[in-house]
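**Q** Build me a model from this:
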Amino acid sequence: MFTGNRGALPLVNGRMGHSRWKHQHWIICALAHPKGRYHGPQPARGWTPLFFLDEAVGMAAGHRPCAYCRPEAYRAFKAAWASAAGQTVNHKEMDKSLHLSRVDRARNQIRHEAIMGTLPNDSFVLHENTPHLIKDDHLLPFQTTGYEPQVRRPSGKATVLTPQPLIEVLRAGYSPILHDTA
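**A** Modelled structure (predicted):
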């Protein structure tokens, strides 16, 4: 449903090389450019698109809505961020905070632990070694083609995939666009 932008990433035989980003502005973009431009799937001198099943998947990867191609989503996200943080911040401050919470110095995803019952809808956790989307009292197992049938949300601790600042944005009322299978 969405594409993501981390800058122009070098691809080797169609796979990402060592570089995983070129800037801290990891954004969730619309599939179609607002002005109808198309640069192809792997342009030699342009950004490298990543693809997300839905917005919750993009957020679990540490991305935020794009202000250019998704201005309404960006404004709603920024308002939820301000509510969660108790102050208004610009995109550079949000991106810096997100970057510190999504990858460590070795470029590994930062995960954190939380009590399952305290996590908001539309966040992602690992359950039985598979990413799951939280929906009310259930979890939806993630597959690249869509979500599998729901399972009951367990109690206890969970490994959380969605970065902590985005957990707070979800708690503050931001509602990401979900795939039809959710």
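
**Q** When you work out contacts or count neighbours from here on, use the C-alpha atoms and nothing else.
**A** Will do.

**Q** From Arg153, how far off is Ser101?
**A** 25 Å (C-alpha to C-alpha, to the nearest Å).

**Q** Could you do Thr181 as well?
**A** 18 Å.

**Q** Compare the two (neighbour count), which wins?
**A** Neighbours were counted for Thr181 and for Arg153 using other C-alpha atoms under 10 Å; Arg153 has more, 17 against 11.

**Q** what residue is smack in the middle of this protein?
**A** Centroid check for the chain by C-alpha atoms, centre = their mean gives Met59 as the closest residue, at 1.5 Å.

**Q** Doesn't that residue lie inside a helix?
**A** Yes: the assignment for Met59 is a helix, going by DSSP: H, G, I helix; E, B strand; the rest coil.

**Q** Hmm, it is touching Thr162, no?
**A** Yes: at 6.4 Å, Met59 counts as touching Thr162 under the criterion of C-alpha atoms under 8 Å.

**Q** Would you mind finding the longest helix in the chain?
**A** Counting by DSSP state H, the longest helix found in the chain is helix 71-85.

**Q** That one - contacts with which helices or strands?
**A** Under the contact criterion of 3 or more C-alpha pairs under 8 Å, 6 or more residues apart in numbering; DSSP states H and E, helix 71-85 touches strand 64-65, helix 164-171.

**Q** Please provide the structure for the following sequence as well, for comparison with the first:
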Amino acid sequence: MPLQNRVQPTGDILAHPARGLFMGNRGILHDNNKSLGSARWRHKAWVCCVTEFKNRKRTLMAPNHYTELFFHDEAVALAAGHRPCGECRRADYHAFLNAAGHSGSVKDFDVSLHAARAIPRVFKQNRHEADLKDLPDGTFIQSCAGPALLWQDALYPFQPNGYLAATPRPTGTVTVLTPKPTLQALWNGYRPRVSKDLGGS
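**A** Coordinates of the predicted model:
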């Protein structure tokens, strides 16, 4: 049975067998039975990591160790509120923070990103409204069919096992899943790594 560790663009964490391109960390969310409680974070430094780094090996959801979370690709991780890790993705980490217009302590950035992505105490995703013409490639929105990725002038509906066929990019006001600080990074040229199932990078 799959563990409940697959993060969706909506912030939901599912038990799903599909593998992801990236891993993430929000602290210890599981118990000794490898089950998640109600909490969806334990700290504000939500990172997005590569799945292989310096031959390190981990037992998933080991007692007293952080809960390993997984994302279909980086666009999903960014929508869920994560940023590149400063250790295993050093170049992406600097590129992301520079594109987001941040200098100084990364802790300060994590605080502002957390305020933009999360609703305290209820562990829900903080969303906002925007006009589609103001949204860059790599943004996730909530469409009538569920979460969907804006990419290269098309809209790709997303399901836990990947992207569906592209539809024409719509117009008008939509509900945005990707947090505002991350949108700034996308507008300023940060290009997330997307899954090849939509022909991305």
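
**Q** For the longest helix of the first structure, which outside residues touch it?
**A** Around helix 71-85 of the first structure, the neighbours that count as contacts under C-alpha atoms under 8 Å, 6 or more residues apart in numbering are 64-67, 88-89, 168-174.

**Q** The second structure: which residue goes with the residue nearest to the centre of the first structure?
**A** Alignment note (TM-score structural alignment): Met59 of the first structure maps to Leu78 of the second structure.

**Q** Against Asn188 of the second structure, how distant is its match?
**A** Leu78 of the second structure is 15 Å from Asn188 of the second structure, by C-alpha to C-alpha.

**Q** got it, and Leu21 of the second structure?
**A** 24 Å.

**Q** now Ala45 of the second structure
**A** Taking C-alpha to C-alpha, one finds Ala45 of the second structure at 22 Å from Asn188 of the second structure.

**Q** which of the two has more neighbours?
**A** Comparing Ala45 of the second structure with Asn188 by neighbour count (other C-alpha under 10 Å), the higher total belongs to Ala45, at 22 against 15.

**Q** Spit out the contact partners of the more buried one.
**A** Ala45 of the second structure neighbours (C-alpha under 8 Å, 6+ apart): 26, 107, 110.

**Q** Narrow those to those that are buried.
**A** 26, 110 (16 or more other C-alpha atoms under 10 Å).

**Q** Show me which of the contacts of Ala45 of the second structure is closest to Met61 of the second structure.
**A** Arg26 (12.4 Å; C-alpha to C-alpha).

**Q** wait, doesn't that closest one sit right on Arg42?
**A** Yes: contact criterion C-alpha under 8 Å: Arg26 of the second structure and Arg42 qualify, at 5.9 Å.

**Q** And the helices in the first structure, which stretches?
**A** With DSSP H applied, the first structure shows helices at 55-60, 71-85, 91-102, 164-171, listed in chain order.

**Q** do you know which of those helices lies nearest Thr145 of the first structure?
**A** For these, proximity to Thr145 of the first structure was assessed by C-alpha to C-alpha; helix 55-60 is nearest, at 12.1 Å.

**Q** Pull the residues that contact that closest one.
**A** 1-2, 4, 28, 52, 64, 122-124, 161-163, 166, 176-178.

**Q** Spatially, which two of the residues you listed are the most separated?
**A** Farthest pair in these, by C-alpha to C-alpha: Met1 and Pro163, 20.8 Å.

**Q** Tell me which of these two has more neighbours.
**A** Pro163 (26 against 14).

**Q** Tabulate the contacts of Ala45 of the second structure (a markdown table), appending distance to Lys54 of the second structure.
**A** Converted to a markdown table, the contacts of Ala45 of the second structure look like this (distance: C-alpha to C-alpha, whole Å):
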| residue | distance to Lys54 of the second structure |
| --- | --- |
| Arg26 | 21 |
| Lys107 | 25 |
| Asp110 | 26 |
